[in-house]
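> A structural model of the following input is requested.
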Amino acid sequence: MVSVDVGVSLPENRPVAGGCSRPIRLSGHVDHVDVGTGEIRRAFTSSDQPGGVLHVRCGNRRESACPACSATYKRDARRLVLAGLAGGKGVPDTVTTHPAWFVTLTAPSFGPVHSRRQKGGKGGPVRACHPRRGLCPHGRPAGCHERHHEADSRLGSPLCPDCYGYGRSVVWNALVPKLWKVTRDATESAVAASAGLTVAGLRRSARMSFVKVAEMQARGVVHLHVVIRVDGPGGPGSAPPGWAAGELVADALRGVVGAVAVPAPDPDVDTLGAVADVGWAVRWGAQVDIRRITLDGAAASGAVANYLAKYITKSAAAGGALDHPVRSLAALARLTLPPHLRRLVETCWRLGRDVAFAAALDAALGRDSGEIPRLIRWAHQMGFGGHWLSKSRAYSTTFTALRAVRRVWSRTIGAAMAGRIPVDAFGRLEGDENTIVLGAWTYAGRGLHLGGYGADPPELPSSRAAAGLVGTWRAER
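Just a heads-up that it's a prediction; the model follows:
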């Protein structure tokens, strides 16, 4: 059966979609098919619901876009990270004895920006932003002697916008996924060499698992926070080799981070048409932090999980102005943005419109060109088009598995509150192998009904209101 989570109430006082702010409306049905006889029975149809539609969560990870879905995503992310450190969700508890490191990879400097500096870390006295004298080549002060408040709107913006490397900033963001892949592959080779093994030999004796979270900085560039864990060849259930207990992995990673580079087209050349023949090396920034994770209890593991989970619900810009793609420069002009972020988005559009540069960037990424240039498609993320959270297969559980458990729990609780047993259309317990579940759904709009069911909120483009086939799905037996 299809169930609807509770949370937001419609005018009929019917809670829907787990409190989602802008749920997706679907029309369609679910059929149950008997494996033995081929008999088909209609298990659910949206026509029986008020307005003839089913409301489902939007699933947006950003808190500014949907607080309810963002909170659910954040909890799932925390569970995913925590399971790989402390066990659970199919990962054995013995994983706490496996060596692990917390790694922070930063972006290089593209020009001095206003920042809040504190002596001795957080809680220490605030230092002057950039205590320098003189003028930059454009006649602006080369330094800033203020001690910025943490809510200062200038934080992250350049001291001189004309000195700042906007082109390289957005191109660096676009190439972060490739730079991370090169780093991951080079680390495996470096660890194998340090252990006196070949790469094939390393894979026979150990497995390196990771979970990676991207964080958008105030200056509009991405930093990566990574947990790296060393397991035995069988994954988290097998003991790691003895050489992994020391600092061999950390030392190899430090050498790799300082050496890896990805060739990229240079956006700062005078003539973009010649960019294919002129390049620069995309590297990590000088500030790299590699720390051993001491898993001495659930509290330590939970602190790491909380630290990573909080970043993936952040918006690219304060207030959520860039939570959605920027469809045109005219749409950009209507947004209320700080000048620095606006110029970053404009730079994405300027470079993305240059055919030669867009082709050179796709070549650097090793990907085929799409219908929409990559920088334009991801202009609302300052060029970054990678995953905000990704992991290796063996690290821990998956978002899909966590959502499946939540759906089963929701159906079970709903049936219990109704005083019945959750069964399918044939009277068998849900999940019975003799029943195949088939569904077909059509997009019917977005948001809670405004001015009648089936109508999209007025701020959505009319093209979003057009119904389109979502598709069919088939449950595993």
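
> CA only for contacts and neighbour counts going forward, please
Fine.

> Who are the packing partners of whichever strand or helix holds R25?
Per DSSP states H and E: R25 is located in strand 24-34. On a contact count with 3 or more C-alpha pairs under 8 Å, 6 or more residues apart in numbering; DSSP states H and E, strand 24-34 meets strand 40-45, strand 54-56, strand 435-446.

> heading toward the C-terminus, what's the first helix or strand past the helix or strand containing A303?
Using DSSP H and E, A303 falls within helix 298-309. Per DSSP H and E, the first helix or strand lying C-terminal to helix 298-309 is helix 329-333.

> structure for this one too, so we can compare:
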Amino acid sequence: MGSPICPDCYDYLGHVVWQYHAPELWRRAIQDVSRQLAARLGVPVSKVSKVVSRQYGRTAEMQARGAVHFHALFRLDGPLDEGIGAACGVGVDVMVEAIEAAFSRAQVQAPPTFECDQSRVLRWGEQIDIRIVREGSRTDDPDAPITGEQVAAYLAKYSTKDTSLAVPDGAHVHRIKQTCAEVHEAAILRAESRRAGEEVPVPVDSEGRDHYVLIGKWAKELGYRGHYSSKSRCYSVTYRTLRRRRARFQQVTKSRCYSVTYRTLRRRRARFQQVMQEETERAQRAGKPVDLAAVEEALLSQEDESETSVVIGVWEFVGVGWTNQGEVEIATAAAARAREYAQLRAGKQ
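Reported below is the predicted structural model:
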């Protein structure tokens, strides 16, 4: 495990090229899912978000041989402007067909790594496994439908998996890192040749840089330059919202006794119920789901006066130096003693 059967026959260069371009291949496949949905629903791509919106959460995992593969959870929501998790009237079969079509046709043209090398067409392999997540509790029956609890456990495991344990650090890993270094060195030499005005047959990217000039930066990741965990913007709560809620939590729990009184808790609970009731009635009148972001904004905008911190940013120049002659004499004596002590230490040495 962790090493090819025949190291001399193994395509280390192709391995590194796949790792380096895997994030771009994923991006193109995800974009094409929206196009496939639009084609099956009979709407333009620019207006598909007014009918349905595809959301996903994805984790990357390193296999024992050091090759990256992905685990993703897709969700088909209603119109994007109705918020996260809006009801959707489109069947799950449409989503499955769109994913299968998008990932089967997605490809990336990887440029050559050396002048004597050739370009490669990268695609997803035959190991694409699409399963429908059903409602229910966790089960250990392998033939039973997969449930949301199982998916959450899978994604948590892959997100916290230690790559150093999954990929043993041996000759195989060393060879992958060495290949990354060789490709990086060749890219640097080509860049210097271009600056010198020489003609280089290997193409450059849209910014005029060599495609592999940054691969040395990702050698420690075995050439993979993507995030190990990513999600679409409306898949779940954003990091910005999480930061705001953490700040809100710290503000709520901060008091003179480092706790919250029951009176404060009752007041905040009543305030939350009032805001939630108002937003629920507003959503029912509009025929839309409750906007949790609006609830949060209302709670944060109306803070209690006792919890408000007043920051005064007015500065006035008072002066420099010591305020009286006594402080001057004390400081002068302290400086003299420090010099004497330094001279004594220097004499002993």
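
> picking that back up, out of the helices and strands packed on strand 24-34 of structure 1, which one sits most buried?
Ranked by mean neighbour count, those are led by strand 54-56 with a mean of 24 (mean count of other C-alpha atoms under 10 Å).

> quick one: it aligns where in structure 2?
Across structure 2, nothing matches strand 54-56 of structure 1 (TM-score structural alignment).

> Tell me which residue of structure 1 lines up with W124 of structure 2.
Taking TM-score structural alignment, W124 of structure 2 has W284 as its aligned residue in structure 1.

> And for G226 of structure 2?
Aligned against structure 1 by TM-score structural alignment, G226 of structure 2 finds its counterpart in G386.

> ditto for D11 of structure 2
Alignment note: D11 of structure 2 maps to G165 in structure 1; criterion TM-score structural alignment.

> At which residues are the helices of the stretch 201-349 of structure 2 located?
Taking DSSP state H, counting those that start in this stretch as the criterion, the stretch 201-349 of structure 2 carries its helices at 239-253, 262-286, 292-301, 325-348.

> compared with structure 1, how much does the first one deviate?
Translated: helix 239-253 of structure 2. Helix 239-253 of structure 2 differs from its equivalent in structure 1 by a mean of 4.1 Å after superposition (mean C-alpha distance after the TM-score superposition for structure 1).

> and the angle for that helix with helix 262-286?
With axes from the mean of the first three to the mean of the last three C-alpha atoms, to 10 degrees applied, the angle from helix 239-253 of structure 2 to helix 262-286 works out at 140 degrees.

> ok, now how distant is the residue nearest to the spatial centre of structure 2 from K50 of structure 2?
Taking C-alpha atoms, centre = their mean, the centroid of structure 2 lies closest to S230, which sits 4.3 Å from it. Distance, S230 of structure 2 to K50 of structure 2, using C-alpha to C-alpha, to the nearest Å: 24 Å.

> What does H172 of structure 2 correspond to in structure 1?
Match for H172 of structure 2 (TM-score structural alignment): H340.

> buried ones in the helix or strand where its match lies?
Element membership for H340 of structure 1, per DSSP H and E: helix 339-353. By neighbour count on 16 or more other C-alpha atoms under 10 Å, the buried set for helix 339-353 of structure 1 is 340-349, 351-353.

> looking just at contacts, which helices and strands does it meet?
Using 3+ C-alpha pairs under 8 Å, 6+ apart, the elements in contact with helix 339-353 of structure 1 are helix 166-194, helix 329-333, helix 355-365, helix 374-377.

> make it 7 Å
If contacts are counted by 3 or more C-alpha pairs under 7 Å, 6 or more residues apart in numbering; DSSP states H and E, helix 339-353 of structure 1 sits against helix 166-194, helix 355-365, helix 374-377.

> Dump those helices into TSV; add mean neighbour count and distance to T104 of structure 1 as well.
Output for these, formatted as TSV (neighbours: other C-alpha atoms under 10 Å; distance: least, C-alpha to C-alpha, whole Å):
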stretch	mean neighbour count	distance to T104 of structure 1
helix 166-194	21	12
helix 355-365	19	22
helix 374-377	24	25
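
> Tell me which of the ones you listed lies nearest to G237 of structure 1.
helix 166-194 (20.4 Å; C-alpha to C-alpha).

> At which residues are the helices of the stretch 101-250 of structure 1 located?
Under DSSP H, counting those that start in this stretch, the stretch 101-250 of structure 1 gives helices at 166-194, 199-205, 248-259.

> Let me have those helices in a markdown table, adding distance to R229 of structure 1 as columns.
Shown next, in a markdown table, are the helices of the stretch 101-250 of structure 1 (distance: least, C-alpha to C-alpha, whole Å):
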| stretch | distance to R229 of structure 1 |
| --- | --- |
| helix 166-194 | 12 |
| helix 199-205 | 14 |
| helix 248-259 | 10 |
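
> Distance of L155 of structure 2 relative to A39 of structure 2?
30 Å.

> Wait, R474 of structure 1 touches V33, no?
No. Applying C-alpha atoms under 7 Å, one finds R474 of structure 1 not in contact with V33, separated by 10.6 Å.

> one step back: show me what the helix holding H340 of structure 1 is in contact with.
With C-alpha atoms under 7 Å, 6 or more residues apart in numbering as the test, helix 339-353 of structure 1 has contacts from 157, 166-167, 170, 220, 357-358, 373-376, 379-380, 382-383.

> Run a quick neighbour tally on R267 of structure 2.
Look at R267 of structure 2: counted by other C-alpha atoms under 10 Å, it has 11 neighbours.

> Of all the helices and strands packed on helix 339-353 of structure 1, which one comes closest to L272 of structure 1?
Among these, helix 355-365 sits nearest to L272 of structure 1 (C-alpha to C-alpha), with 6.4 Å.
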